[in-house]
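Visitor: here's my sequence, what's the structure:
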Amino acid sequence: MALNSINTNSGAMIALQNLNTTNSELQTVQQRINTGKKVGSAKDNGAIWAMSKNQSATASSLNAVKDSLQRGQSTIDVALAAGDTITDLLGKMKEKALAASDTSLNTASFNALNADFVSLRDQISKAAANAKFNGISIADGSTNSLTFLANTDGTGFTVKAQSLTLAGLGLDTTTPAFASASAAKAMISKIDTAIGTATNKLATLGTSSTGLDTHLTFVGKLQDSLVAGVGNLVDADLAKESAKLQSLQTKQQLGVQALSIANQSSSSILSLFR
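Guide: Just a heads-up that it's a prediction; the model follows:
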């Protein structure tokens, strides 16, 4: 038989314990809804929290890799743009050399073609010298290769430089370009060789650019996967938490009523003294 006592109300204590448990769960659910995370700190789940922080750091550091790869793309794009200009100039130089090889030309016409040839040649030097992005060039002969970040461990993606200068194309810089029609005729084969060299170098740069594009796409997908993985670890299911919130709020109201009823049970003892 239960003991009727005004000093100890076991029913009220049990109701209070249950209400405190409900309030604690309700606080947890409200925090998850407010933050959107089921693991917001180390005390929620130390192992998951540590894992998420490590993966988040890796995902964030991939931004530096992407920036480096994009600089590489831009550096190559500038070199390719200069290369297109240079191949066009080489084509015009060949045209001038071929015209100058005509032995029927008078001196004035020959000299004019020579001057045009020299002007075009000088433009090649300027195009190669100006093919820089952020002060860096892989077309002016100043470097053998450039290495861009490829991963968070510091490993790199190396792009071999391709000199598009006159020397890099096998052309000399002497003035005048040719002194006679026969010299102009000999220059044609040199220009053909230079065009072949330039196109081969541009093809190599194009292959490197494609490699950078592919790796940049991979890094982007890797970063997205890491971010999604961290979300799977720490993000709260808001639909589930919302349903649980409704349940706990109802349970809290019932707990308050149960505690009130339990607190009133001791007053029934008064009726025994009437």
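Visitor: alpha carbons only for contacts and neighbour counts from here, please
Guide: Will do.
Visitor: what helix or strand is the residue nearest to the spatial centre of the chain on?
Guide: In the chain, the centroid-proximal residue (CA atoms, centre = their mean) is Lys66; its distance is 3.1 Å. In this structure, Lys66 sits in helix 46-100 according to DSSP states H and E.
Visitor: how far off centre is that helix?
Guide: 12 Å (CA atoms, centre = their mean, to the nearest Å).
Visitor: got a list of contacts for stretch 87-103?
Guide: With contact meaning CA atoms under 8 Å, 6 or more residues apart in numbering, stretch 87-103 is reached by 110, 113-114, 116-117, 120-121, 123-124, 180-185, 187-188, 191-192, 194-195, 198-199.
Visitor: what's the angle between whichever strand or helix holds Thr204 and helix 46-100?
Guide: In this assignment (DSSP H and E), Thr204 forms part of helix 181-234. Counting by axes from the mean of the first three to the mean of the last three CA atoms, to 10 degrees, helix 181-234 lies at 170 degrees to helix 46-100.
Visitor: rewinding a little: kindly write the ChimeraX command that selects the buried subset of the contacts of stretch 87-103.
Guide: Here is the ChimeraX command that selects the buried residues among the contacts of stretch 87-103 (16 or more other CA atoms under 10 Å):
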select :110,113,114,116,117,120,121,124,180,181,184,185,187,188,191,194,195,198,199
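Visitor: how far away is the residue nearest to the centre of the chain from Thr152?
Guide: According to CA to CA, to the nearest Å, Lys66 stands 10 Å off from Thr152.
Visitor: neighbours of Ser104, how many?
Guide: Ser104: 10 surrounding residues under other CA atoms under 10 Å.
Visitor: tell me the secondary structure at it.
Guide: coil (DSSP: H, G, I helix; E, B strand; the rest coil).
Visitor: roughly how far does the residue nearest to the centre of the chain sit from Thr158?
Guide: 15 Å.
Visitor: please apply the same query to Ala57.
Guide: Distance from Ala57 to Thr158, by CA to CA: 25 Å.
Visitor: let me know the secondary structure of the nearest residue to Ala128 once chain neighbours are set aside.
Guide: Spatial nearest neighbour of Ala128, excluding adjacent residues (CA to CA, 6 or more residues apart in numbering): Asp140 at 5.1 Å. Counting by three-state DSSP, the backbone at Asp140 sits in coil.
Visitor: before we compare anything, build this one as well:
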Amino acid sequence: MAFSVNTNAGAFAALQNLNQTQSELNTTQTQINTGLRVSSAKDDAATFAIAQTLRGEVSGLQAVSSSLDRAQSSLDVAIAAGEAVSDLLIELKEKAVAAKDNGLDTASRTSLNDDFEQLRDQITSIVQNAEFNGTNAVQNNGDAIIAITNDTGSNTITIAAQDLSLAGTNVAITATQDISTQDLASAAVADIESSIENVNTALSALGSGANRVELQQNFVNSLSDSIEVGIGNLVDADLAETSANLQSLQVRQQLGLQALSIANQAPQSVLSLFR
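Guide: Down below sits the predicted model:
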């Protein structure tokens, strides 16, 4: 074995091993700090690329969830309006049937007609105010309710608008209809009965649409959760294993420092040859 004070091979080897240990220790500490085994492309380029793609899908699904939430809220408002209109039509029928009584005096008929007109006008008020986020699905020429259903926005759910306005598609009574006479009351009863049937059909369509949106929302939430779990399986660090590695690397670091210290003292042994 040659003795040299110019070249200390043992120190070089000890320093190289110490640097390797320090690099592994830095990686382990990063995993503990971030909770990720793969936090950048430097850690594992292929896995990082896959995880980023999946994160993009999750981000898109979050937009889908927001779109479905808005659609559900619009449907809730439309259904609430439809149910209110249906209730009003039932009350209108009661007033109209009562006004068909030939034995009514003038005061009673006038009172019934006043009530009828108030209830009739309330339908217009409800329909005009049944709006959410700029969407009104129950007015004349109302807005269809549309929601995106996939992370690229290429697929949608569309719930058709239902016209519940006076003299519209589903409500036969007009904005000026009254029950001031027996004949007018008879005509109103016929119009109201057909209106009740039509409004119930419209409500059925809105309710089915709401159920479809809810099912899609549940699916999107489940899909997003599954993808999140998949991303975790790819990039999350096993903190129990990482903790054990940290303990091992800290010991190796201390031993490496001691080995380097011993290697640095080796050239001094040459001095004993000159005593």
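Visitor: stretch 248-264 of structure 1 against structure 2, how far on average?
Guide: Aligned to structure 2 and superposed, stretch 248-264 of structure 1 gives a mean residue distance of 1.3 Å (mean CA distance after the TM-score superposition for structure 1).
Visitor: picking that back up, now the helix holding Thr204 of structure 1 on structure 2. Mean distance?
Guide: Comparison of helix 181-234 of structure 1 with structure 2 after fitting gives an average deviation of 1.6 Å (mean CA distance after the TM-score superposition for structure 1).
Visitor: beyond that helix, next helix or strand please.
Guide: Per DSSP H and E, the first helix or strand lying C-terminal to helix 181-234 of structure 1 is helix 238-264.
Visitor: and that following helix, what's buried?
Guide: Buried residues in helix 238-264 of structure 1 (16+ other CA under 10 Å): 238, 241, 244-245, 248, 251-252, 255, 258-259, 262-263.
Visitor: what helices or strands is it leaning on?
Guide: helix 10-35 (3 or more CA pairs under 8 Å, 6 or more residues apart in numbering; DSSP states H and E).
Visitor: please identify the buried residues of the helix it packs on?
Guide: Result for helix 10-35 of structure 1 [16+ other CA under 10 Å]: buried residues 12, 15-16, 18-19, 22-23, 26, 28-30, 32-33.
Visitor: taking helix 238-264 as reference, get the angle to it.
Guide: 160 degrees.
Visitor: tell me what helix 10-35 of structure 1 is packed against?
Guide: Packing contacts for helix 10-35 of structure 1, counted by 3+ CA pairs under 8 Å, 6+ apart, involve helix 238-264.
Visitor: just how off-centre is the helix it packs on within its chain?
Guide: Its chain's C-alpha centre and that of helix 238-264 of structure 1 lie 48 Å apart, by CA atoms, centre = their mean.
Visitor: hmm, Leu3 and Ser266 of structure 1 touching each other?
Guide: No. The criterion here is CA atoms under 8 Å, and Ser266 of structure 1 misses it with Leu3 at 10.7 Å.
Visitor: and those two? Which one has more around it.
Guide: The neighbour comparison of Ser266 of structure 1 against Leu3 (other CA under 10 Å) goes to Ser266, with 16 against 8.
Visitor: if I look at Thr181 of structure 2, how far off is Gln247 of structure 2?
Guide: 95 Å.
Visitor: next: Ala188 of structure 2.
Guide: Distance, Ala188 of structure 2 to Gln247 of structure 2, by CA to CA: 86 Å.
Visitor: and if you look at Ala84 of structure 2?
Guide: On the measure of CA to CA, Ala84 of structure 2 and Gln247 of structure 2 end up 68 Å apart.
Visitor: what of Leu68 of structure 2?
Guide: Leu68 of structure 2 is 49 Å from Gln247 of structure 2, by CA to CA.
Visitor: now do the contacts for the closest residue to Ser5 of structure 1 other than its chain neighbours.
Guide: Leaving aside its chain neighbours, Ser5 of structure 1 sits nearest to Ser266 (6.9 Å; criterion: CA to CA, 6+ apart). Residues near Ser266 of structure 1 by CA under 8 Å, 6+ apart: 4-6, 9.
Visitor: emit the ChimeraX select command for whichever of those residues are buried.
Guide: Per 16+ other CA under 10 Å, the buried members of those correspond to this ChimeraX selection:
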select :9
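Visitor: as TSV, the contacts of Ser266 of structure 1 with secondary structure would be great.
Guide: Formatted as TSV, the contacts of Ser266 of structure 1 follow (three-state DSSP):
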residue	secondary structure
Asn4	coil
Ser5	coil
Ile6	coil
Asn9	coil
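Visitor: and Asn137 of structure 2, what does it touch?
Guide: No Asn there; residue 137 of structure 2 is Ala. Counting by CA under 8 Å, 6+ apart, Ala137 of structure 2 has contacts 74-75, 78, 130-131, 143-145, 160-163.
Visitor: ok, it to Ala14 of structure 2 distance?
Guide: From Ala137 of structure 2 across to Ala14 of structure 2, the span is 76 Å (CA to CA).
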